[in-house]
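1. Make a model of this:
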Amino acid sequence: METRKPYIAVLIIQLIYAGMALLSKAAIDEGMNTYVFVAYRQAFATIFLAPFAFFLDRKISAPLSYSVLWKIFLVSFIGITLCLNLYYFALKYTSATLAAATTNIIPALTFTMAVISRVEKLSIKRSHGMVKVLGCLVSFCGALVFAFVKGPHIKLLDLGSTGSQEEASSRVVKFSFKCEMVKGTLVMLSANALWSMWYLMQAHVMKQYPAKVRLTTLQCLFSCVQSSVWAMAMVRDTSSWKLHWDINLLSVAYCGIVVTGITYWLQLFTVDKKGPVFVAMFTPLALVITAVVSAFLWKEKLYLGSLCGGLLLIGGLNGFLLGKNMEAKQLQQLEPKEGSTMECTIYTT
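-> As a prediction, this is how the structure comes out:
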């Protein structure tokens, strides 16, 4: 059982992420305002994490100067507030499956930004460098194919209405639907780019403020304040802020507590046991779960182009991770005496 714990943990992580996309899409389709959703989500996350930050990081000495506080505020705005608002805005015009699919390009985007900003070195003359570059390109092409190439409809999971009804309705909304999907996809890719940027910025902040749980809590707190101010400026109808015992309350509580809180600990546990590559290898599983559940519950159509794009995304991600694994092994061979330590902290928003 001890050897199976990391596999169980990583499976739960991907189930939670799939649930995030599905529940968020359901709440937004029910009419919940996206700005209000983000504000409530960050409020739940802050309240949940605050006790853990107090008890777990109380022995860590981390002085909070004005400079560090300002950096945390800025990182929270770019990587959480702006990223989440774009993510949920895009979710209005796209599907939960697309949202789960595009997150697979985040490792490649982060790597690309790290190379551009010279945080990470890239040598295309070596095999692992070529594999990583090829994986990035395949992932990006897969995201574009998934979003913009439809092709014939796969009827394997078609539980919708009759063909004549579908054809009649599709003729009416075909043009507007395509425009909305393109707009939603571009905004979703922008949100993923901000998420990748957040990883790089957070690595810099952690060097000055090593209290990890407290840092996450502060970012959630700042993001809650920022999102609330933005939501109050954009949403003047007070009824939009009311929460009832429905899918809206379940969704914001799930995203704030389960996604931000529980997956944080599960990821740290799995990274400690098996390493970051092991965790990332299971990322496409959330896409598969989301696509299957969406097809059965919401009659979401699956197209051949989307299937091919998803396979390219998964293949590109695994190729990129293979290159990272090859690089780590080469570093261990070059330094056999000192060894090689890989440290990775994964945060969720």
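2. For the rest of this, base every contact and every neighbour count on C-alpha atoms.
-> Fine.
3. Quick check: residue 207 is in a helix.
-> Yes - counting by DSSP: H, G, I helix; E, B strand; the rest coil, residue 207 falls inside a helix.
4. And it, how close does it get to residue 200?
-> Residue 207 sits 12 Å away from residue 200, going by CA to CA, to the nearest Å.
5. These two - which one has more neighbours?
-> With neighbours defined as other CA atoms under 10 Å, residue 207 and residue 200 compare such that residue 200 has more, 18 against 9.
6. Give me the distance between that one and residue 78.
-> 12 Å.
7. Regarding residue 136, what is its secondary structure?
-> Three-state call for residue 136 (three-state DSSP): helix.
8. all helices of this protein, in order?
-> Listed in chain order, the helices of the chain (DSSP state H) span 5-29, 34-56, 66-76, 83-93, 96-102, 106-116, 127-148, 163-208, 212-234, 247-253, 263-274, 276-281, 284-297, 304-334.
9. and this one, so I can compare the two:
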Amino acid sequence: MDIEAERKAEKALRWKAPTAMVLVQLFQTGMILLSKVSISEGMFIFALLAYRSFFGAAIIFPFALFCERGKWKEMDRRVCGWIFFNAFIGYAVPMSFYFYGLGDTTASYAVIYTNIIPLVTFILSLLLSLLGTITVIVGLYVFLWVKAKELLDRV
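-> Take a look at the predicted model:
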């Protein structure tokens, strides 16, 4: 009997991650469809963004209180400013662009472009890392060229 219970637990553990992934996709699809309906009915986009942010924060806040118990002492104005800046640049601006685009197209295109975001991010990271490498190498050569000129002038 104990072996049977252990097998059931292992089987449930194997299905845990795929089930969570399917549920995330279902919830995301539901949010996109609800957002499309509310935008099509004339809801102000920034109000939708505010409601979405408020309810998301209300759901996550208790988990943050529990998981980050010792970190609240480090919260000062500078940290709060960085959190606000990152939330504005990383969430509010892209989501408002997304909602404006969703208002002009169908939910199918929104889902397609949402799934393309990681690919575009990867391509941009490759291009920017290559650009950063080239910048470092050019800077090194310029620095060495200037130093070599100074050394040759001394001799």
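10. Quickly compare the helices of the first structure and say which is most buried.
-> Across the helices of the first structure, the average number of neighbours (mean count of other CA atoms under 10 Å) peaks for helix 96-102, which reaches a mean of 25.
11. Tell me the counterpart residues of that one in the second structure, please.
-> Matched against the second structure by TM-score structural alignment, helix 96-102 of the first structure falls on residues 107-113.
12. tell me the average deviation of that stretch from the first structure after fitting.
-> Superposing on the first structure and averaging over aligned pairs (mean CA distance after the TM-score superposition for the first structure), stretch 107-113 of the second structure comes out at 0.4 Å.
13. Any figure for the gap between the aligned partner of residue 6 of the first structure in the second structure and residue 31 of the second structure?
-> In the second structure, residue 6 of the first structure lines up with residue 17, judged by TM-score structural alignment. Taking CA to CA as the measure, residue 17 of the second structure falls 21 Å from residue 31 of the second structure.
14. Also residue 126 of the second structure?
-> Residue 126 of the second structure is 31 Å from residue 31 of the second structure, by CA to CA.
15. Provide the contact partners of stretch 90-99 of the first structure at residue level.
-> If you take CA atoms under 8 Å, 6 or more residues apart in numbering as the criterion, stretch 90-99 of the first structure is touched by 21-22, 25, 28-29, 146-147, 180-181, 183-185, 187-188, 287, 290-291, 294.
16. go with 6 Å
-> The contact list for stretch 90-99 of the first structure (CA atoms under 6 Å, 6 or more residues apart in numbering) reads 21, 22, 180, 181, 184, 187, 188, 290, 291.
17. How about residue 113 of the first structure, nearest residue that isn't a chain neighbour?
-> residue 197 (7.2 Å; CA to CA, 6 or more residues apart in numbering).
18. Report the central residue of the first structure.
-> Geometric centre of the first structure, nearest residue: residue 103, 5.1 Å, by CA atoms, centre = their mean.
19. on that earlier part again, give the contact list for the match of residue 6 of the first structure.
-> So residue 17 of the second structure contacts nothing (CA under 6 Å, 6+ apart).
20. what about 10 Å?
-> residue 23 (CA atoms under 10 Å, 6 or more residues apart in numbering).
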